[in-house]
Structures are given as structure tokens and as C-alpha cells.
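> using only what follows, build the 3D model:
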Amino acid sequence: MKKILFIALVIASGLLYQGALQAQVRLNVNFNVGSQPVWGPVGYDYAQYYYFPDIDAYYDVASQQYVYLNGGSWMFAPTLPPRYNFDVYRGYKVVINQPNPWMQDNVYRNKYARYKGQEWYGSQPIIRDSRDSKYFIVKGHPMYGKGNEQMHARGHEDHGERGHGHDHGHN
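Just a heads-up that it's a prediction; the model follows:
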């Protein structure tokens, strides 16, 4: 009887531990606000990639690298080449949470073609300009490192901000 009780206890402990690990993985996978750049659009707790329709290029949030075509090959670099002359603060950004979206570039190019060449500055709020305290963990934000208590004291809560042009993996 003690053996059966011990085995049951070991199995139950393993199941609880596995459930806790899965919950932690889900939390880590679904929240990366602190890793997003200050020029990223607000309204996303998780962003794997940004797509820039204006220049048909991507930004990998995890590796902090741009992905762009160069002579028919996809290049990965921490900065865009000067030939792009692209302002990431003003340009339209689409959040894409699919692995290696550049491998399906024609899908994203066609899907978001209507955003190419438009003036989006101000119509797509960015993290740097947000007063939502959840963005204070983003390095480069004017309130970086400030606690929530300062925002509440000043009355600058803004719960109405929403991002635009997101892709949750539905094509």
C-alpha cells in the first residue's frame, strides 16, 4: 500500500511540475514587451517580428536584427543599410507572430501592400510615446525604470491605446 501511495504521489508531483512549467513557458512566450524596441507599435504584449511594408523588410525582436533582401538573399543585421533611408519611428509596422515570415514574403507583401507609401506618423502610436506604465520596462522609453506609482500619482493612465496592423498567424 505504501508503494502505491508513493508512486501516486510521485506521479501527481510530476504532473503539477509539468503544469507549472507549461504555464511559465506560455507566460514567457506570450509576453515580451520589455524586448520590443521603443519605435514598436503599442498594444502588443508579444511581438516576434515587425514587417515594414514601405521597404519590404522585417525586424526580429528577439535577435534585435533587421532582415532584408540583398541581391536575392535575406540578410540579417543590427541596422538597415543606408540605401533604405527609412525612419522606423514614422514607418508603418505590422506585428507578425509566425516563424521566419520572410520565407513567405510574397504573402505579407500582398497582404499589407495598402500600407506602403502612406504617411503613418501619429496614426500608429509607438511605445516611446505611450504613457501606459507597462511600457516603462522598454529601454529607451522616457519613463524607463519608473514605477507604476508615479504614473498613477500624475494621472496619466491611458488604457485606450491599441496597436494597428497585427497578425496573429492567420493568413
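> make it CA atoms for all contacts and neighbour counts henceforth
Will do.
> ok, the spatially most central residue of the chain to residue 153 distance?
Nearest residue to the geometric centre of the chain (C-alpha atoms, centre = their mean): residue 47, 1.9 Å. Remark: distance between residue 47 and residue 153 (C-alpha to C-alpha, to the nearest Å) = 30 Å.
> wait, doesn't the residue nearest to the centre of the chain sit right on residue 99?
No - applying C-alpha atoms under 8 Å, one finds residue 47 not in contact with residue 99, separated by 11.3 Å.
> ok so, going back, looking at this, the residue nearest to the centre of the chain is in a strand?
No - judged by DSSP: H, G, I helix; E, B strand; the rest coil, residue 47 forms no part of a strand; its state is coil.
> how about the helices in the protein?
Using DSSP state H, the helices of the chain run over 2-29, 105-111, 148-154.
> I'd like the structure of this one too, to check against the first:
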Amino acid sequence: MKTFPKLLVIITLFLLFITPQDLFSQGPPPWAPAHGYRAKTKHIYFPDQNFYFDLEKRVYLYLNNGSWSISASIPSVFGTINLNTARKVELEIGGHTPYQYNEQHKITYKKSKKVKKEKKGKGPKH
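Below is the predicted model:
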């Protein structure tokens, strides 16, 4: 019976070493906010594209033919977006339906409009 505890220890150690590390680190994606914000932030809103990412469930919420859909991977219509550089808004909305406030979000976080600044010249030389 002495071999049973040894075998159990060996199996336990074996399982610890072969278990993928990401199994234990199910944190947000790399483009998500820094650690200090994660406790309060529940969703990320991408105002220029008008879709959400649920940090707890790790799913994308987006409009699809007039109704909200859920996807575990970024929807193909947003596939070319660089999520690291895209404009993001951190939301502290409870629950898993931030889109219920989408009309308000679209107004509050309107698409940014880049204003071209005209260079002040000295005018033509005579």
C-alpha cells in the first residue's frame, strides 16, 4: 500500500506540469485596460465601430442585421481593426447587456472627428 501514495503524488505532479498555463490565467485580452481598472471595468466599448467586449464572459457583443449578437471571437466585420490602437471606453455597467444603453453610448462617445488645422501663413510675398 505504500506505492499508492507515491503514485498519487507522481500523478498530481505530472498533471500540474502538463496543464497549460493559460488555464489558470484567464485574464482579459492584451488590449484590455491595465490591472488597476479591471476590478471596476465590466465592458469595453468601441465607439468608432459600435460594439462591446464583455470582460467577464470574454465575448464580443455587436449589432447584426438589427439585433445584438454574441461571438467568442471578433466578428469578421471588425476583423481588420487593430484592437490595440482602436479607441476604447471602459464601462462599469453591471450585467451582461451593455447594449441596452447603446443609444446613449453612441451620443456620449461619438466618433471622433479630426479637425484639420490650417497653418497660419504670412501671406504672399510682393
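> most tightly surrounded among the helices of structure 1?
Among the helices of structure 1, helix 105-111 has the highest mean neighbour count (mean count of other C-alpha atoms under 10 Å), at a mean of 14.
> where does that one end up in structure 2?
Counting by TM-score structural alignment, helix 105-111 of structure 1 falls onto residues 102-108 of structure 2.
> in structure 1, what residues pair with the lengthiest helix in structure 2?
When every helix of structure 2 is counted residue by residue (DSSP H), the longest turns out to be helix 3-18. Counting by TM-score structural alignment, helix 3-18 of structure 2 lines up with no residues of structure 1.
> give the other helices and strands that that helix contacts.
Based on contacts counted as 3 or more C-alpha pairs under 8 Å, 6 or more residues apart in numbering; DSSP states H and E, there is no element that helix 3-18 of structure 2 packs against.
> neighbouring contacts of that helix?
The list of residues contacting helix 3-18 of structure 2 from outside it, by C-alpha atoms under 8 Å, 6 or more residues apart in numbering, is empty.
> from the chain's centroid, how far away is that helix?
In terms of C-alpha atoms, centre = their mean, to the nearest Å, the centre of helix 3-18 of structure 2 is found 38 Å from the chain centre.
> quick check: buried residues in that helix?
Neighbour counts over helix 3-18 of structure 2 (16 or more other C-alpha atoms under 10 Å) mark no residue as buried.
> circling back: any idea how far residue 93 of structure 1 is from the residue nearest to the centre of structure 1?
Applying C-alpha to C-alpha, the value for residue 47 of structure 1 to residue 93 of structure 1 is 11 Å.
> do residue 117 of structure 1 as well
For residue 117 of structure 1, the distance to residue 93 of structure 1 equals 12 Å [C-alpha to C-alpha].
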